[in-house]
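Engineer: Below are the sequence and a predicted model; questions follow.
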Amino acid sequence: MDTDSSALFFRNVMLSAMIVGAVGSLSSLVLLQLAAPHYPSAAYLRDKLNLLGIGLLHMGISRDKKWKKPAISGAIQFSESAPTKTIIFIRHGESEWNEVFNRGFGRSFIGRVFRALKQEFKWLPTPESVFVDSSLSPLGIEQASMMARELAARSDPDAMLLRGSSSDSQKSIITCSNLRRSIQTALIGLRPRLEKTLEKVYVNTDLQEVTFNIDGIALAAPYQAPALDSLMSHFPRKFSPDTMLDLTKNTGTKSLSSNGFLRFQGFLDWCFSREEDVIIVAGGHSLYLRYLLRTYLPEDFDYIGKHKKQSNCGVLRFQIKQGYIRATSADNSQKHQISYQIEPTSLHIVLGDFH
């Protein structure tokens, strides 16, 4: 069974189980709603069940990977001084979801699923989860730490920028998605820079993964940080999300009306509204990057990243230009619409690979 087949199998099992339990759960949700103001565990359980319901809807009717390309008249056009940004895209470390479903499907697979389900039930009345907004696995934490060590050992401009040793560091900004594995990767992998510059990481809903699966549903409420207790041991001083995260762009989990393209455009609009030259996505997602490359690289330009996954804690640098297209609206009128294009010759793998 390959990765996509296993994810589809798990998706169908979850759909069936949650539909069967929906009627009985309604009365339980009413009781939880009454108990929530008095018991934190009841509030966590209520919120978890609500997110599982949202995850069910995404599994069943989400169009996160499906969008209609705008009707374009001609190629994207650029002014003589077209704005350009450099994006350094770092994929997150291995997640607990990856640990269960991406390590092969031999004898150990059933055991991994059983242990994950057992842990999920144990964590139901807590802010933690294995499947919803999957956190970094122990290997994922080590991968983020290893990335920091590799960057510390190198003297090239990209490594110096990412560890905060370059004068250009002030011309860059760090951002990540609102999913826990992304935030954890950013804070662990770029810890040397963060401790040196004392800057904040911008948590951005528009970077949320392009997926139907429940590991892509964010636990954090709008403008709040998720549970990040696992980070405590990685910082010598007391860890506080308030001092390390800017949550103004975390508008909560993606909506059913959202899709990858809308989030791409929202993210890129934000990038070009910033004064910094370099945007560091310090904990991006594999499918997000794959669809981003397919959308903004020229169609006739073949690149491995359009078809393969970026490795965990892999680092890709590229430049993207802002231009415009003549788009046809519903009434057949044409208007200029902002669009973007990745410069093919700028693609450079800094760390890791695609596989």
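Structural biologist: Right, received. Where do you want to start?

Engineer: Could you use CA atoms for every contact and neighbour count after this?
Structural biologist: OK.

Engineer: wait, isn't residue 55 in contact with residue 214?
Structural biologist: Yes - Residue 55 is within contact range of residue 214, at 5.0 Å (criterion: C-alpha atoms under 8 Å).

Engineer: here's the one I want to compare it with:
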Amino acid sequence: MGCCNSKLPPQTACYHDGSNETPETESSEVMSSDDEAAGSQLVLTLLSASNMPRLDLFSASDIYAVAFLQVDGEPRPPRVTWPVKADATNPVWNSSRLLGCAEEGAVVVVDFYDHDESAAYDVTKLSGSRPDFIGRAVLPVADLPVGGGSVEALLELPRRSLSLSSLRRALQPPGHPPACTLARVAPSMLRGPRRKVVYLIRHGESLWNEAQADKDVYGMLSDVDHPLTAEGRAQAEALAAQLSAAAGATPGGDSLLESTQVLCSPLTRAVQTCLIGLAPLLAGEGPRVRVVTLDPNLREKRNAMGKDSSGKWVGGKLQAGVRTTLRALYDDAPERAAPLCEVPLDLEMVQAKWWLGSRETEASVDARIEELGARLCYSPHNVIAVVGHSHYFRQLFRAQLDERATLDGGDASALTVQKLSNAGVARCEVEFRAEGARITAVQLLPGTELV
């Protein structure tokens, strides 16, 4: 089907202890401080699936997953979901969900479905028109590695009558059977801070931004995945200079330079901004990060005419393409491009097509934002840099800004209607609650404006 925008399966966050209340104390406990209570909570990580059958005639399946615990053959709530991966044979999620208390003898059940835009099926309520069922993985909780390592579980496939879907699958070449890879978040992770600092960084000016300002329709539509302009490069370099100037100051504990994880949209303008603007962080010694994780959840919202939100490359070709564009951007100073090209990129989540070719719905973007929240929640890092796009960040604020949140000590509502300036940075304090991630305070770094 290829374009999965409407009626996305609802996600169940259940990040923590089921309470929607903000704790009265300053406790940094996510779960109960009692080791035994925390240890009984199962947070399941769905890393990936492989060799998934094709149930669509003209493309790979659009796959999403639903998981729950089962005891003595009886399913236990909640049912949690992982969002649709379009046209996916080997989808990657690498994110976690809280399944609740794992009783003795419990098994994990993970069901995989082929999303159909015409199906209005609510997997959390088992109601509506059922989508195509792909298969089921069942694994005893006791077999899940705790705090390191993963396990592969083969899928049990349903018996199908002869139909177009089964004929399509029968024509597939033989190979390894469908499987999924699972892991369990260590109980110690559930006792980490329930608050994190996340820096949202918008990319510098791109060729599309420039063409839009000049009302150059041809420049906007003649290409996809536009790189930075010379002005965008200068904006990213100004951010790098700001970070370098701060490097000599006494470490603040949660400053941008103290980030230990960097997530970035795979779109070229974002990756270029990340490598240039965060160079003082990425080139640092000691505990500082030296790798940029490309996360498709961070790509820009795809509007009807938004060809700039479609990618060009996947896998190793993406890394090669970014390096080529960096060298072109620095054709006047190739020695400055060389170290930027040496920063390693984590390409795990961009091995297959990671963008849409048509307009994306609000629900689809919200699902990506919720997925990002789940990744941040169970990340072992507490200060995280996220490089992305203006419309995506604005929708993120609409979805996750707490009603009492402040912006530089005042009203934060402007964040839901305006955009960060190019290469602008917003420091966000984020709490992870039962209903999901909530942003409680935002500060704009010097030089950043809302436009």
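Structural biologist: All right, it came through fine. Since we're looking at a predicted model, the values are computed, not measured.

Engineer: Just tell me what residue 227 of the second structure corresponds to in the first structure.
Structural biologist: In the first structure, the residue matched to residue 227 of the second structure (TM-score structural alignment) is residue 135.

Engineer: wait, that match sits on residue 178?
Structural biologist: No - look at residue 135 of the first structure against residue 178 with C-alpha under 8 Å: they stay out of range, at 11.6 Å.

Engineer: So for those two, which sits in the more crowded spot?
Structural biologist: Set side by side, residue 135 of the first structure and residue 178 show more neighbours around residue 178, with 37 against 29, by other C-alpha atoms under 10 Å.

Engineer: and the longest strand along the second structure, which stretch of the first structure?
Structural biologist: Longest strand in the second structure by number of residues, with DSSP state E as the criterion: strand 74-85. Alignment of strand 74-85 of the second structure against the first structure: no match, by TM-score structural alignment.

Engineer: Next secondary structure after that strand?
Structural biologist: strand 92-101 (DSSP states H and E).

Engineer: Show me what counts as buried in that following strand.
Structural biologist: Residues 92-101 are the ones in strand 92-101 of the second structure that count as buried (16 or more other C-alpha atoms under 10 Å).

Engineer: In terms of secondary structure, what does that strand contact?
Structural biologist: strand 41-50, strand 63-71, strand 74-85, helix 362-377 (3 or more C-alpha pairs under 8 Å, 6 or more residues apart in numbering; DSSP states H and E).

Engineer: at 7 Å instead, please
Structural biologist: strand 41-50, helix 362-377 (3 or more C-alpha pairs under 7 Å, 6 or more residues apart in numbering; DSSP states H and E).

Engineer: contact partners of it?
Structural biologist: 13-15, 40-49, 68-69, 78, 80, 349, 374-375, 378 (C-alpha atoms under 7 Å, 6 or more residues apart in numbering).

Engineer: Swap in 6 Å and give it another go.
Structural biologist: 14-15, 40-48, 349, 375 (C-alpha atoms under 6 Å, 6 or more residues apart in numbering).

Engineer: and the buried residues of strand 92-101 of the second structure as JSON lines, adding distance to residue 239 of the second structure?
Structural biologist: Compiled in JSON lines, these are given as follows (distance: C-alpha to C-alpha, whole Å):
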{"residue": "92", "distance to residue 239 of the second structure": "32"}
{"residue": "93", "distance to residue 239 of the second structure": "31"}
{"residue": "94", "distance to residue 239 of the second structure": "30"}
{"residue": "95", "distance to residue 239 of the second structure": "30"}
{"residue": "96", "distance to residue 239 of the second structure": "33"}
{"residue": "97", "distance to residue 239 of the second structure": "35"}
{"residue": "98", "distance to residue 239 of the second structure": "37"}
{"residue": "99", "distance to residue 239 of the second structure": "41"}
{"residue": "100", "distance to residue 239 of the second structure": "42"}
{"residue": "101", "distance to residue 239 of the second structure": "45"}
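
Engineer: What helix or strand is residue 319 of the first structure located in?
Structural biologist: Using DSSP H and E, residue 319 of the first structure maps to strand 315-328.

Engineer: Correction: the previous question concerned residue 437 of the second structure.
Structural biologist: strand 436-444.

Engineer: related to what we said a few turns ago, I'd say the match of residue 227 of the second structure and residue 181 touch.
Structural biologist: Yes - counting by C-alpha atoms under 6 Å, residue 135 of the first structure touches residue 181, with 4.8 Å between them.

Engineer: gap between whichever strand or helix holds residue 55 of the first structure and the chain center?
Structural biologist: Assessed by DSSP H and E, residue 55 of the first structure sits inside helix 40-61. Remark: helix 40-61 of the first structure is offset 19 Å from the chain centroid, using C-alpha atoms, centre = their mean, to the nearest Å.
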